[in-house]
Structure formats: C-alpha cells, structure tokens
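Enquirer: sequence unknown, structure follows:
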C-alpha cells in the first residue's frame, strides 16, 4: 500500500469522489422535469454537497474520533443520494444509464469513505496518511 501525506482535505480520495458526485448531480438536475421538481432536486443536491462538506469538516475536526464521526455523516449522505436516485429513476427524470453511472459513483465514494474510516480506526496516531491503493470492488 502506498501511503501519502494528506496536507489538505482536497488530497483525500473520498473527497475527490464526492466532488465528482456533486458535479454530476448538479448536471442532471439542471434541466428537464428534474429541474422543476424543486423538492427532490434540492434534496439530492443538498445530500451530494453534504458528502463533500462532511469529509472536509471532519478533516479539520482535530481528532481521528471526530473525523470518523464526520466520515459517518458523509457515508449516510451518500446513501441518501442513492435513495433519491431511485425516485428520480422511477419518475423518469433519469434514464437507466445515468442512474447506473451516478449510483456507481456514489458506491465508489462510499467504499472510499468506509475504507478511510477503517484505516483511521486502525491507525489512531496516523492522522496524516491515507491508503491510496484501496482495491475495493464496486
């Protein structure tokens, strides 16, 4: 496993994946019927942004225990995005291909968040490193 020093939250692989989710969610909610379903649109956008925000906030929380707590919030927000995607699919706002792409992105992010959380639990003193080569099945 290659270890890399994390100097800022932007270095965290899970945060990078969360950023991609937010970009894609905003892209698909920008037009068509999805854009007019204000309730669902706002909820899925907020949940997507929450993934990024919780990872970033956890990074500056000061302890691994707190960081792990915020990673848990990020994980739950990713699951919330996935649940909203089903509603969007069922309502015809997303086709199966877009749904599959977004669902796979959120699954990848959840795996990265979970892996990072496990790493922090098992290395309580090693705040500044993250496994970069987590081989996690999607």
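Expert: Now that the structure is in, tell me what you want to look at. For clarity, every value in this text was computed on a predicted model and none was experimentally measured.

Enquirer: C-alpha only now, for contacts and for neighbours.
Expert: Noted.

Enquirer: show me what contacts the residue positioned nearest the centre of the chain?
Expert: Central residue check for the chain by C-alpha atoms, centre = their mean: the C-alpha nearest the mean position is that of residue 18, 3.7 Å away. Residues in contact with residue 18 (C-alpha atoms under 8 Å, 6 or more residues apart in numbering) are 48-49, 51-52, 106, 109.

Enquirer: Quickly find the element holding it.
Expert: Assigned by DSSP states H and E, residue 18 falls within helix 13-29.

Enquirer: Give me the contact list for the next helix or strand after that helix.
Expert: Using DSSP H and E, the helix or strand that follows helix 13-29 towards the C-terminus is helix 32-36. With contact meaning C-alpha under 8 Å, 6+ apart, helix 32-36 is reached by 28-29, 40-41, 88, 93.

Enquirer: on that earlier part again, please tell me how far the residue nearest to the centre of the chain sits from residue 38.
Expert: Residue 18 sits 22 Å away from residue 38, going by C-alpha to C-alpha, to the nearest Å.

Enquirer: just residue 88 next, same as before
Expert: As for residue 88, its distance to residue 38 is 12 Å (criterion: C-alpha to C-alpha).

Enquirer: circling back to that earlier point, can you list the buried residues in the helix holding residue 18?
Expert: Within helix 13-29, the residues that qualify as buried are 13-22, 24-26, 28-29, counting by 16 or more other C-alpha atoms under 10 Å.

Enquirer: okay, pairing it with this:
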C-alpha cells in the first residue's frame, strides 16, 4: 500500500508541520527539539512501516507511531502548563493525536 494515500499519514504529516511552525520561535531548544521530534516520528514511522515486507514489521512500526503520539500528547500537555503552547491550538492537537491513535489502531488491526 502506498503510504501517501493513507489519511492517517496525511493528517500526521500536517500535524507535524503545524507543530514545527507553531514552535519555531520557542527559545527552549530542548523542549522544541523534543516536541518536533515526536511529532515528526509519527508520519515517518507510518511511512516506514507501510513499506516493510512482512505484516509483523508493518504492525511494529504502526505501534511505534502510536507510541510517538502518546509522547507528543504528553509534551503538548506540559507545553500548555508551562505557557509555551497556546491552549486553543494545543487542544486541537490533543484531539488530533487521539483521533490519529484510533486510526492507527484500526490500521494495525487490518494488517
């Protein structure tokens, strides 16, 4: 399957790009690096998984992508608490990570 046709990959890539744009002016480079890395990990692992040969390998990378979403959601909550992230945008990101996680569970179960 071509990963670029998957809605879950498209949405994850848009989320990652949005996080990069919204955090580009943060001076806390450690936080910015961590949140952008976990966001970037999601579509990257979907792409890598869907190009693997065996169903076991595909499921493994989809599981990693789901774990990265949990990491990202945690960082968003912390970013809100410490005043780094705008609450309205962050609430959208949290909802998006929850929906993407459900989509990845469905994808993993279908493999």
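Expert: Yes, it's here. Everything quoted here is computed from the prediction, not taken from an experiment.

Enquirer: Need the max-distance pair from the contacts of helix 32-36 of the first structure.
Expert: Of all pairs drawn from the contacts of helix 32-36 of the first structure, the one with the longest distance (C-alpha to C-alpha) is 28 and 40, at 12.1 Å.

Enquirer: SS state for residue 130 of the first structure?
Expert: Look at residue 130 of the first structure: counting by DSSP: H, G, I helix; E, B strand; the rest coil, its state is strand.

Enquirer: That one - how many residues pack around it?
Expert: Burial of residue 130 of the first structure is recorded as 23 neighbouring residues (other C-alpha atoms under 10 Å).

Enquirer: measure residue 34 of the first structure to residue 27 of the first structure for me?
Expert: Separation of residue 34 of the first structure from residue 27 of the first structure (C-alpha to C-alpha) stands at 11 Å.

Enquirer: I should have written residue 96 of the first structure there, sorry.
Expert: Residue 96 of the first structure sits 16 Å away from residue 27 of the first structure when distances are taken as C-alpha to C-alpha.

Enquirer: Repeat that for residue 82 of the first structure.
Expert: For residue 82 of the first structure relative to residue 27 of the first structure (C-alpha to C-alpha), the value is 16 Å.

Enquirer: Identify each buried residue in the strand or helix carrying residue 105 of the second structure, please.
Expert: Using DSSP H and E, residue 105 of the second structure sits within helix 87-110. Buried residues in helix 87-110 of the second structure, counting neighbours by 16+ other C-alpha under 10 Å, are found at 90-91, 93-94, 96-98, 100-101, 103-104, 107-108.

Enquirer: rewinding a little: neighbour count: residue 88 and residue 38 of the first structure, which is higher?
Expert: Set side by side, residue 88 of the first structure and residue 38 give different neighbour counts by other C-alpha under 10 Å, the larger being at residue 88 (21 against 11).

Enquirer: check contacts around the nearest residue to that one once chain neighbours are set aside.
Expert: Of all residues not flanking residue 88 of the first structure in the chain, residue 94 sits nearest, at 5.7 Å (C-alpha to C-alpha, 6 or more residues apart in numbering). Neighbour list for residue 94 of the first structure: 28, 85, 88 [criterion: C-alpha under 8 Å, 6+ apart].
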